[in-house]
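S.K.: return a 3D structure for these sequence lines:
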Amino acid sequence: MTLERPIAPDPYELLPTVPSFTLTSDDVRNGEPMDATYAHPSVGGDDLSPHLAWSGFPAETKGFVVTCFDPDAPTGSGFWHWVLVNLPTSVTELPRGASSDGLGGAFTVRNDYSQRGYGGAAPPPGDHPHRYLFAVHALDVERLDVTPDASPAYVGFNLAFHTLARAVIRPTHQVTQ
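M.R.: This next block holds a predicted model:
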């Protein structure tokens, strides 16, 4: 089955413009297909988050939030795969398969799989390649005033008021029939 629908806009293009900084990965690249390592087990993946490293963020940065969002999911509201909240500025790199353990009080909120942590890519089989927006948000506060029970949308709402700069990598993933 092929879903006939337009490509969703990039959600960061719809938000107020903020400066960018450098986000790199040993595992994923802008516009290139992701390996199944970073896909959900339901589509044969290993469900591991990719390595991410960032630099060049504003000197006044007090904390970070890392997210992964699929704007192309056939939901009308996209799909949140990962929301890692309240990373301290001492953390500027996450290894492949990162968790919030040992990250200075950082935590994950439930993704749209209703699980805490990273949930891999799982576009519908036969659908066009989906974009996965891995973003690091540099904050003007040490911690967002949210709890682990917050929804990804509520975290995003709070990010709108505290993001100094944002760096994004946009790999793709497709499941063929």
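
S.K.: hey, let's count contacts and neighbours off CA atoms from now on
M.R.: Noted.

S.K.: so how far is residue 83 from the residue nearest in space to the middle of the chain?
M.R.: With distances taken as Cα atoms, centre = their mean, the residue of the chain nearest its centroid is residue 68 (1.5 Å). According to Cα to Cα, to the nearest Å, residue 68 and residue 83 sit 7 Å apart.

S.K.: can you check residue 168 too?
M.R.: Distance from residue 168 to residue 83, counting by Cα to Cα: 14 Å.

S.K.: ok, now residue 41?
M.R.: Relative to residue 83, and taking Cα to Cα, residue 41 is found at 19 Å.

S.K.: ok, those two, which is more surrounded?
M.R.: The neighbour comparison of residue 41 against residue 83 (other Cα atoms under 10 Å) goes to residue 83, with 28 against 16.

S.K.: now that one, nearest residue through space, not along the chain?
M.R.: Counting by Cα to Cα, 6 or more residues apart in numbering, residue 83 lies nearest to residue 67, which is 4.4 Å off, once chain neighbours are set aside.

S.K.: which residues sit against the strand or helix carrying that neighbour?
M.R.: Assessed by DSSP states H and E, residue 67 sits inside strand 63-70. With Cα atoms under 8 Å, 6 or more residues apart in numbering as the test, strand 63-70 has contacts from 78-89, 130-143.

S.K.: to compare with the earlier structure, here is another sequence to fold:
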Amino acid sequence: MFLDRPIAPDPYEMLPPVPSFTLISDDVRNGEPMDLEFAHDSVGGANRSPQLAWSDFPEATRGFTVTCFDPDAPTGSGFWHWVLVNIPVNVTELDRGAGRTPAPGVGGAFSVRNDYGVEGYGGAAPPAGDRPHRYVFAVHALDTERLDVTPNSTAAYVGFNLTFHTLARAVIRPTYQIAQ
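M.R.: From the prediction side, this is the model:
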């Protein structure tokens, strides 16, 4: 049913280019399927965000934002799974499960509502039988300590603000699929 549609572009190919830095994870890998643990509870997952760690970002970095976006969702606009803003510059790792609200150990950071309508991480849940979806986990190194957004801001509005404050971006793109 959904397999006939074209593959969506990578969301960051559509924005002004920025340098990259190092992003690693004990839990997810580029192009490899995510474990059920990181899927949404509606499909039997634990709805837990993966561990992420980053380094080698620009010296001018003053803060970070972490996002997770599914460009392959059959919505016409993708699907935001997680947007954690205002991460202090001294935080360079998120433990597994840090996508809860409030974010444990991430002083002052907060999540805006994802496309499930809740704050925090919302795991993968592509339509059963659809091709593998890409989950674009990105850490954005920012030229500011804080974005001028609130927990009531939309993920798209945060994304708009990120375009003007991102010095560099690091990305991991695991996949997830639910068999028919």
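
S.K.: what's the TM-score here?
M.R.: After superposition, the two chains reach a TM-score (TM-score structural alignment, normalised by the length of the first structure) of 0.98; 177 aligned residues with a Cα RMSD of 0.8 Å.

S.K.: the residue nearest to residue 83 of the first structure: neighbouring residues, count only.
M.R.: 24.

S.K.: that one and residue 3 of the first structure: what is the separation?
M.R.: 26 Å.

S.K.: check residue 98 of the first structure too.
M.R.: Taking Cα to Cα as the measure, residue 98 of the first structure falls 33 Å from residue 3 of the first structure.

S.K.: who's more crowded, these two?
M.R.: For residue 98 of the first structure and residue 3, the more surrounded residue by other Cα under 10 Å is residue 98, and the numbers stand at 17 against 11.

S.K.: quick one: residues contacting the more buried one.
M.R.: Residues in contact with residue 98 of the first structure, defined by Cα under 8 Å, 6+ apart, are 48-51.

S.K.: again with residue 100 of the second structure
M.R.: 48, 119-121.

S.K.: neighbour-wise, which of the residues you listed leads?
M.R.: residue 121 (31 neighbours).

S.K.: and that residue? What does it align with in the first structure?
M.R.: In the first structure, the residue matched to residue 121 of the second structure (TM-score structural alignment) is residue 118.

S.K.: correct me, but its match touches residue 49?
M.R.: Yes - here residue 118 of the first structure reaches residue 49: they are 6.0 Å apart, a contact under Cα atoms under 8 Å.

S.K.: mean deviation of the biggest strand by length in the second structure from the first structure?
M.R.: If you go by DSSP state E, the second structure has its longest strand at strand 79-88. By mean Cα distance after the TM-score superposition for the first structure, the fitted strand 79-88 of the second structure averages 0.2 Å away from its aligned residues in the first structure.

S.K.: ok, for residue 111 of the second structure, nearest residue in space, not its chain neighbours?
M.R.: According to Cα to Cα, 6+ apart, the nearest residue to residue 111 of the second structure is residue 84 (4.3 Å).

S.K.: report the separation between the one you found and residue 100 of the second structure.
M.R.: 10 Å.

S.K.: what's the overlap in contacts for those two?
M.R.: Residues touching both residue 84 of the second structure and residue 100 (Cα under 8 Å, 6+ apart): residue 120.

S.K.: quick one: what's aligned to residue 134 of the second structure in the first structure?
M.R.: So residue 134 of the second structure corresponds to residue 131, using TM-score structural alignment.

S.K.: which residue packs closest to its match, ignoring adjacent ones?
M.R.: That would be residue 172: by Cα to Cα, 6+ apart, it lies 4.5 Å from residue 131 of the first structure.

S.K.: can you pull the contacts of residue 166 of the first structure?
M.R.: Going by Cα under 8 Å, 6+ apart, residue 166 of the first structure touches 18-21, 135-138.

S.K.: switch the cut-off to 10 Å
M.R.: 12, 17-23, 57-58, 64-66, 135-139 (Cα atoms under 10 Å, 6 or more residues apart in numbering).

S.K.: which ones among these map onto strands?
M.R.: Using DSSP E, these in strands are 22-23, 64-66, 135-139.

S.K.: using JSON lines, lay out those together with neighbour count and distance to residue 108 of the first structure.
M.R.: Supplementary listing: these in JSON lines, determined by neighbours: other Cα atoms under 10 Å; distance: Cα to Cα, whole Å:
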{"residue": "22", "neighbour count": "14", "distance to residue 108 of the first structure": "23"}
{"residue": "23", "neighbour count": "20", "distance to residue 108 of the first structure": "20"}
{"residue": "64", "neighbour count": "30", "distance to residue 108 of the first structure": "12"}
{"residue": "65", "neighbour count": "25", "distance to residue 108 of the first structure": "10"}
{"residue": "66", "neighbour count": "21", "distance to residue 108 of the first structure": "9"}
{"residue": "135", "neighbour count": "21", "distance to residue 108 of the first structure": "14"}
{"residue": "136", "neighbour count": "27", "distance to residue 108 of the first structure": "14"}
{"residue": "137", "neighbour count": "26", "distance to residue 108 of the first structure": "14"}
{"residue": "138", "neighbour count": "29", "distance to residue 108 of the first structure": "17"}
{"residue": "139", "neighbour count": "28", "distance to residue 108 of the first structure": "16"}
